[in-house]
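Peer 1: just to be clear, the model below is a prediction. Sequence and coordinates:
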Amino acid sequence: MKRVIATDDAPAAVGAYSQGTTTGDLVFTAGQVALTPDGDVLEDASVAEQTEQALDNVLAVLEAAGAGSDDVLKTTVFLADIDDFAEMNETYATYFRDEPPARSAVEVGALPLGAAVEIEAVACVPDADSESDPTEA
C-alpha cells in the first residue's frame, strides 16, 4: 500500500506531486533541486552548491521515511548541461563514499526553477513495517 512521505526539512511540493512515496520497504523521492526547505531558490549558486542542496533535500525525504544515504539503491541526476557532470560528481561522491548506489546522469532541455541539477532517489527502508501480513491470503 502506498504511503505519502512529507517533511518540513525539505521544500514543500510546488505542484501535483509528493515529496516522496513508499510501499513495503521501498521509498521513492521526487526530483529535488536547489530549493531550501524555506522555499528559497539558490539560482546563483554553483553546480556544487546546487548538488549539495538537492542531495540534502533528498536525504531529508528519505530520513522522514526511515532511510538514509546508505539505503539508497538508485539515483537519477538530471543536468541542464552535461559539461557540469564533473563538478556535480565531486560533490555527489561526498554523500555516497562507500558502496555508492547505481546512478544515471543525463542532460535535459531545462529543469524547474532554472536549476542546473535535479536529483531523485530510490531507497530501501531498513526493517520497514509491512502494511499487510504476507501470510494472509
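Peer 2: Good, I have the coordinates.
Peer 1: rest of the way, CA atoms for contacts and neighbours
Peer 2: OK.
Peer 1: contacts only, for the residue positioned nearest the centre of the chain.
Peer 2: Nearest to the mean C-alpha position of the chain, by C-alpha atoms, centre = their mean, lies V58 at 3.1 Å. The contact partners of V58, by C-alpha atoms under 8 Å, 6 or more residues apart in numbering, come to 10, 29, 31-32, 119-121.
Peer 1: just among those residues, which is most surrounded?
Peer 2: Q32 (28 neighbours; other C-alpha atoms under 10 Å).
Peer 1: need the contacts of V58 in JSON lines with distance to K74 and secondary structure, can you?
Peer 2: Formatted as JSON lines, the contacts of V58 follow (distance: C-alpha to C-alpha, whole Å; DSSP: H, G, I helix; E, B strand; the rest coil):
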{"residue": "A10", "distance to K74": "20", "secondary structure": "coil"}
{"residue": "T29", "distance to K74": "11", "secondary structure": "strand"}
{"residue": "G31", "distance to K74": "13", "secondary structure": "coil"}
{"residue": "Q32", "distance to K74": "14", "secondary structure": "strand"}
{"residue": "I119", "distance to K74": "11", "secondary structure": "strand"}
{"residue": "E120", "distance to K74": "8", "secondary structure": "strand"}
{"residue": "A121", "distance to K74": "6", "secondary structure": "strand"}
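Peer 1: ok, second structure coming up, stack it against the first:
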Amino acid sequence: MAEKQIIATDKAPAAIGTYSQAVKVDNTVYLSGQIPLVPSTMEMISDDFAEQVVQVFENMTAVCEASGGSLADIVKLNIFLTDLSHFATVNEIMSRYFSQPYPARAAIGVKELPKASLVEMDGIMVL
C-alpha cells in the first residue's frame, strides 16, 4: 500500500475544516482548494478580484513548496470562479506564475465559494 503523507505549512491558510492542505501519495500531491485568505490573519486579502487571484497563487505556492515542489510541478489545475467574465484576468495573472508547458486546466463557474471568495483553486502535483 502507498504511504500517505499529510502536508501542512503556516505559510498558507490553515485548514478550516475536515481536510488537509495537501496529501502526498508516492510522488503525487493532491492540493486542497485555496481561497484568497492571508495566512497570518485568516482574513480575505480584499474584495478586488485580481488581488484575490494573486493571493490564491501565493497560497498554492506555499503548499507546493511545503510538499517539496513548486507550481511548475502542477499537472492539473482546477479554477472555480463565481463570475466567468473574470477569466481573462485569471489568464493574465496565471502567466506570471506558470510558463510552458502549462498544466492541464479546468475553469468552472460556480454560484458561490467559501467566505464569499470570488476564486478558488485546487490541483494535482507530480514530483
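Peer 2: Perfect, I can see it now. The structure presented is a predicted model; accordingly, all values stated were derived computationally and were not measured.
Peer 1: superposed, what's their TM-score?
Peer 2: Scored against TM-score structural alignment, normalised by the length of structure 2, the superposed chains reach a TM-score of 0.93; 124 aligned residues with a C-alpha RMSD of 0.9 Å.
Peer 1: identify the residue of structure 2 aligned to the residue nearest to the centre of structure 1.
Peer 2: If you follow V58 of structure 1 across to structure 2 using TM-score structural alignment, you land on M60.
Peer 1: same question for G31 of structure 1.
Peer 2: For G31 of structure 1, the aligned residue in structure 2 is G33 (criterion: TM-score structural alignment).
Peer 1: now the residue lying closest to A66 of structure 2 once chain neighbours are set aside: which helix or strand?
Peer 2: Distances taken as C-alpha to C-alpha, 6 or more residues apart in numbering place T9 nearest to A66 of structure 2, at 6.2 Å, with adjacent residues excluded. Counting by DSSP states H and E, there is no helix or strand that carries T9 of structure 2.
Peer 1: my guess is T9 of structure 2 contacts E65, does it?
Peer 2: No - T9 of structure 2 is beyond contact range of E65, at 9.1 Å (criterion: C-alpha atoms under 8 Å).
Peer 1: more neighbours, those two?
Peer 2: T9 (18 against 14).
Peer 1: for that one, give its distance to A106 of structure 2.
Peer 2: Going from T9 of structure 2 to A106 of structure 2 by C-alpha to C-alpha, to the nearest Å gives 26 Å.
Peer 1: ok, V75 of structure 2 next?
Peer 2: Taking C-alpha to C-alpha, one finds V75 of structure 2 at 12 Å from A106 of structure 2.
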